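*Asks:* Just need the structure, nothing else, for what follows:
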Amino acid sequence: MDQSKFRCPKVKGRPSKALEALYRPTLHCSGFWIHGHQLRFSICNEDVRKDSTTQLELLFLALSSLREHHSKLPLVLHLQQDNCFREGKNQFVAAAMILLVILRVFKATACGFLRTGHSHEDIDQAFGSLSALLALGRFDSPERLVDLINGGSGQRLKNHIRSRHVYASILDQTACWKAWVQQLAVKLKGIRFFTPTLYMYIYMFNFLNLAEPLTWEYAFF
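*Replies:* Just a heads-up that it's a prediction; the model follows:
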């Protein structure tokens, strides 16, 4: 998505030359779609790092929201991510998925990665609808952007993506998730180097039998 749309302050239409000459910090918007439950947008200042720690923070915030609204979590977690080693395609996110199985939060977890250059996935279309919303709106702070998405102006976004539950919030800090996953004491190497050009690929971690050790599988689809 064009990051210039998130420069703050944002005005309607094309900004003037005087405004373009000024430094405007770029807000970062992350999308997390829990299918059947909620589409979440997290707004960050540009000083929040776009790395695996932020990725795990978004994941666990989404799982917490799901748990609050339902009596229990599903048996299997499938996490679909961009094909980017900086954020999700790395050993830290993989270790977190393993820990979720070891701690019996899920019976199995899977990490899927989209092909490079994808533009037709449902989350891509949601960002396209968000871009159209921003073109008609204005904001001068992260809080105003959140209000724009959550308020009446965001109803068009909800109608377009056919989702009643669209929620935006500010993410201004993250927990030390890398320190948490280090308790696994296992290093997974080479994850970032799997780069198929035609297929999505999936890592799956599961207990085939609760009395047996953890298995690790990967497959191309």
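
*Asks:* rest of the way, CA atoms for contacts and neighbours
*Replies:* Fine.

*Asks:* and stretch 117-127, how far apart are its ends?
*Replies:* 15 Å (C-alpha to C-alpha, to the nearest Å).

*Asks:* Assign W216 to helix, strand or coil.
*Replies:* Following DSSP: H, G, I helix; E, B strand; the rest coil, the label given to W216 is strand.

*Asks:* For it, which non-adjacent residue is spatially closest?
*Replies:* F205 (4.9 Å; C-alpha to C-alpha, 6 or more residues apart in numbering).

*Asks:* next up, for comparison:
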Amino acid sequence: MANAVEDLDTSDSDSSIDIIEISSDTSEELQPRKVFVLDSSSESSDSEVDNSEQSFHFAESLDSSSDEKSENGLPNTGENQLPQPPSQALPGRNYLAAFENSCGCEWDCLSLRLSQEDFVVAQHLFEKIGKRGAQENRFTKCDVCVALKEEKASTMDPEVKSLIDRLMEEHNTVNIAERQTYFDHRELARGQPDKYLSVIVDGMAQNKLCIPRLAQTRKSTSGLWSLRTHLTGTLVHGRHAIGYFDLMQYPHDSNLTMNIVLRILQELDQIPDTGFFQFDNCFRENKNKFVFSFFGYLVEEGVFNEVFVNFLMRGHTHEDIDQVFSVIANNISGKNVVTVDELLDIVLGILKSGYSRSGSSVHLLDRMFDIRDWIKPVAADLHNHSVPHAFKISKDETGCAKLQYKIWSTDTEWIPTDGSLKLLKAKPLGIPGMVVPSDVKMNVNKILEDIPKLINSSTVRVVTEEQKNWWEDFLSSTLPQYLAEQQQAEWPLQEIIHKKLRRNMETLAGLHFQRISSIFTGEHFI
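*Replies:* Below you'll find the model as predicted:
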């Protein structure tokens, strides 16, 4: 087992593996050991690796060669990197970190105290799993869980099996703790809706929502093109559920997330001071500098006092919103859902019956503000923000929005403690323009050609004349309207800010009235 490192194959040029030695002065028995740093050309490989308290880190590989990544606010290197936090995932244990870029898996939850032999075995496991090239898919099983189970099944060594069991136990412990944080936020919002807002946002699998959708697939029509729709579901805990559909005419990027947050705030009668927002780890839509900067702007404008943005462990993000999606998929399965209106009615019925009959709603997006380009000139550059799972946005003593983070929500301290990570360089100017719709992902020509063939096919007898008329009107009139460039719409954030100001004034007036009443009733002197 001690010779396991010698067996590792470092000849693969695609891995770009550089070996650095780490010595430990905490035990005479421990010998210098080696840690893998992928992509040795990266700037991150020049950073020092902390080996205090026998802590061994698998460094994160960060590609700084692409300007596009930096422009989009994706993980990158630079001067404004989020500093690496001290180990505090589980008190009393060392922090073994192998970030997801190192082997395609999210190993940064592992914090076991390992002996020399166990460390070599774990290192060997990480390298083997890394060469496997696990594919990322948010609807499949966790890469870490699958990899550990496969490794356990492939070995007969009881010591290796024991180590894998401990790694799996640690992985599950962190996952449960992160999920519990989400549950706590949800219950706070349900119990004290005047103080807390809890929202989860996620997208449903697109292959479930193609229209027309027939209960029985005919051979003669199975190859015909259909209209793809996309559902972004939101649960505003203790209040209502809202579904936002689009026809793939808008990019599914940070603009989609920020516009949906804006619409959620529009729907509220009053906006609490603290907001909890739960997203998945998709950097394109959620985990990027534009979304964080937008929340920073909301804080600076007084819409919120604090915003907490949380991300569950990758591969373990299935939550209550996904249960709603499952009910929707089961409900439309085996049914003839011919028109978009029918699909929206089915989803609305599910949201009202399962969540809130009065407040739940479904919308088909017909406009989108280009918040990304509006806030981009003033958004501070963030790097390494793909690693943490919990973020806090609040004001510093000067009234500027600051960003703090934890690797895991159960960590004890928000970093950095001095509030040095400012989210906005200045106030954004003017108001956002409108995102121009695009038919690139719709394939309009195929839709116009194939859908009439499907609904008028002699083998499809379930389509009514009313449904045929609906499609004729949609293809000739409604669809071109959704693809047309939108005129500048009224920017709703100003009304949201005024709504919050009115609420604050009403609260202050109520407190003032209570004080005066207590003076006249004598309670003031008790």
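
*Asks:* circling back: now check the residue nearest to W216 of the first structure against the second structure: what is it aligned to?
*Replies:* In the second structure, the residue paired with F205 of the first structure according to TM-score structural alignment is I393.

*Asks:* The helix or strand hosting that match vs the first structure, average distance?
*Replies:* I393 of the second structure is part of strand 390-395 when elements are defined by DSSP states H and E. Compared with the first structure after fitting, strand 390-395 of the second structure deviates on average by 1.1 Å (mean C-alpha distance after the TM-score superposition for the first structure).

*Asks:* What helices and strands are in contact with that strand?
*Replies:* helix 289-300, strand 306-311, strand 401-406 (3 or more C-alpha pairs under 8 Å, 6 or more residues apart in numbering; DSSP states H and E).

*Asks:* quick revisit: hang on, the match of F205 of the first structure packs against V307?
*Replies:* Yes - using C-alpha atoms under 8 Å, I393 of the second structure is in contact with V307, at 5.1 Å.

*Asks:* about what we covered before: could you give the angle of the strand holding I393 of the second structure to strand 306-311?
*Replies:* Counting by axes from the mean of the first three to the mean of the last three C-alpha atoms, to 10 degrees, strand 390-395 of the second structure lies at 160 degrees to strand 306-311.

*Asks:* could you check the angle helix 289-300 makes with strand 390-395 of the second structure?
*Replies:* Using the same axes, to 10 degrees: strand 390-395 of the second structure against helix 289-300 is 40 degrees.

*Asks:* for the first structure, what spans make up the strands?
*Replies:* Using DSSP state E, the strands of the first structure run over 28-34, 38-44, 76-81, 108-113, 166-170, 201-206, 215-220.

*Asks:* For R192 of the first structure, which of these is the nearest?
*Replies:* Set against R192 of the first structure and scored by C-alpha to C-alpha, the strands of the first structure come closest in strand 108-113, at 10.7 Å.

*Asks:* Scan the first structure for its longest helix.
*Replies:* If each helix of the first structure is counted by residues according to DSSP state H, the longest one is helix 52-69.

*Asks:* cool, the second structure as well?
*Replies:* helix 158-191.

*Asks:* helices or strands up against it?
*Replies:* Partner elements for helix 158-191 of the second structure (3+ C-alpha pairs under 8 Å, 6+ apart): helix 116-132, helix 143-154, strand 196-203.

*Asks:* got TSV for those, with distance to N469 of the second structure too?
*Replies:* Formatted as TSV, these follow (distance: least, C-alpha to C-alpha, whole Å):
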stretch	distance to N469 of the second structure
helix 116-132	52
helix 143-154	48
strand 196-203	30
